[in-house]
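Q: pasting a predicted model and its sequence here:
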Amino acid sequence: MVSETTDNTFEKDTSEGVTLTDFWATWCGPCRMQSPVVEQLSEEMGDKVTFNKMDVDQNPETPQKFGIMSIPTLLIKKDGEVKDSIVGYHSKEQLAKVLNQYL
């Protein structure tokens, strides 16, 4: 399952284990393509990785803090520390390969 995260909850939501946060917006075409891929990954890897999504229009502080200029951006953290940032659409296989490096 992919959970919604906000500027207020992001640090808590991404402080433990491996997390992937999908930064997106409703008007973003590539974001709408990426979203089902993230959903599929969450079903397959949800026991090992926490999946979140953040609407950048409703939550501007966190994307600004991490220098996110383009969406979709997928931010991967491990135990609260940023490990990777992936910009643009990526396949499920590509994302799984990146996530497996941090498990």
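A: Received, thanks.

Q: when you work out contacts or count neighbours from here on, use the C-alpha atoms and nothing else.
A: Will do.

Q: wait, isn't residue 20 in contact with residue 52?
A: Yes. In this structure, residue 20 is within contact of residue 52 by Cα atoms under 8 Å, at 6.2 Å.

Q: quick check: what element follows whatever helix or strand residue 34 lives in along the chain?
A: Element membership for residue 34, per DSSP states H and E: helix 29-45. Using DSSP H and E, the helix or strand that follows helix 29-45 towards the C-terminus is strand 49-55.

Q: okay, now the one to match up with it:
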Amino acid sequence: MVSETTDKTFENDTSKGITLTDFWATWCGPCRMQSPVVDELAEEMSDKVTFNKMDIDKNPETPQKLGIMSIPTLLVKKDGEIVKSIVGYHSKEQLASILNNL
């Protein structure tokens, strides 16, 4: 399952274990392609990874603080530390490979 995260909850939501946060917007075509891939991955890897998504239009502070300039951006954190930033559309296989190698 992919949970919504906000500017207020992001740090807490991504502070423990391995987390993947999908930064997206409703008007972004590639984001609409990436979202179902993240949903599928969340079903398959929920025992290992916590999945979140953040609408950058509703939550501008966090993307600005993190320097996110392009979407979709998938941010992977391990115990609260950013370990990978993935920009642009990626297939389920590509993302699974990245997450499995953490």
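A: That came in fine, so what should we check first? Predicted, not measured: the structure shown is a model, and the values here were computed from it.

Q: and the helix holding residue 34 of structure 1, what other elements does it pack with?
A: Here helix 29-45 of structure 1 is seen to pack against strand 2-4, strand 18-24, strand 49-55, helix 92-100 when contacts are counted using 3 or more Cα pairs under 8 Å, 6 or more residues apart in numbering; DSSP states H and E.

Q: of these, which stretch is the most buried?
A: strand 18-24 (a mean of 25; mean count of other Cα atoms under 10 Å).

Q: what does that strand rub up against?
A: Among residues not part of strand 18-24 of structure 1, those counted as contacts by Cα atoms under 8 Å, 6 or more residues apart in numbering are 31, 35, 38, 48-56, 63, 71-79, 102-103.

Q: most centrally placed residue in structure 2?
A: Nearest to the centroid of the C-alpha atoms of structure 2, with distances taken as Cα atoms, centre = their mean, sits residue 21, at 1.9 Å.

Q: now it. Nearest residue, chain neighbours left out?
A: residue 52 (4.6 Å; Cα to Cα, 6 or more residues apart in numbering).

Q: coming back round to it: what would the helices and strands packed on helix 29-45 of structure 1 look like in JSON lines with distance to residue 43 of structure 1?
A: Rendered in JSON lines, the data for the helices and strands packed on helix 29-45 of structure 1 read as follows (distance: least, Cα to Cα, whole Å):
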{"stretch": "strand 2-4", "distance to residue 43 of structure 1": "9"}
{"stretch": "strand 18-24", "distance to residue 43 of structure 1": "13"}
{"stretch": "strand 49-55", "distance to residue 43 of structure 1": "10"}
{"stretch": "helix 92-100", "distance to residue 43 of structure 1": "11"}
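
Q: leaving out chain neighbours, which residue sits closest to residue 90 of structure 2?
A: Nearest non-adjacent residue to residue 90 of structure 2, counting by Cα to Cα, 6+ apart: residue 34, 7.0 Å away.

Q: cool, thanks, talk later.
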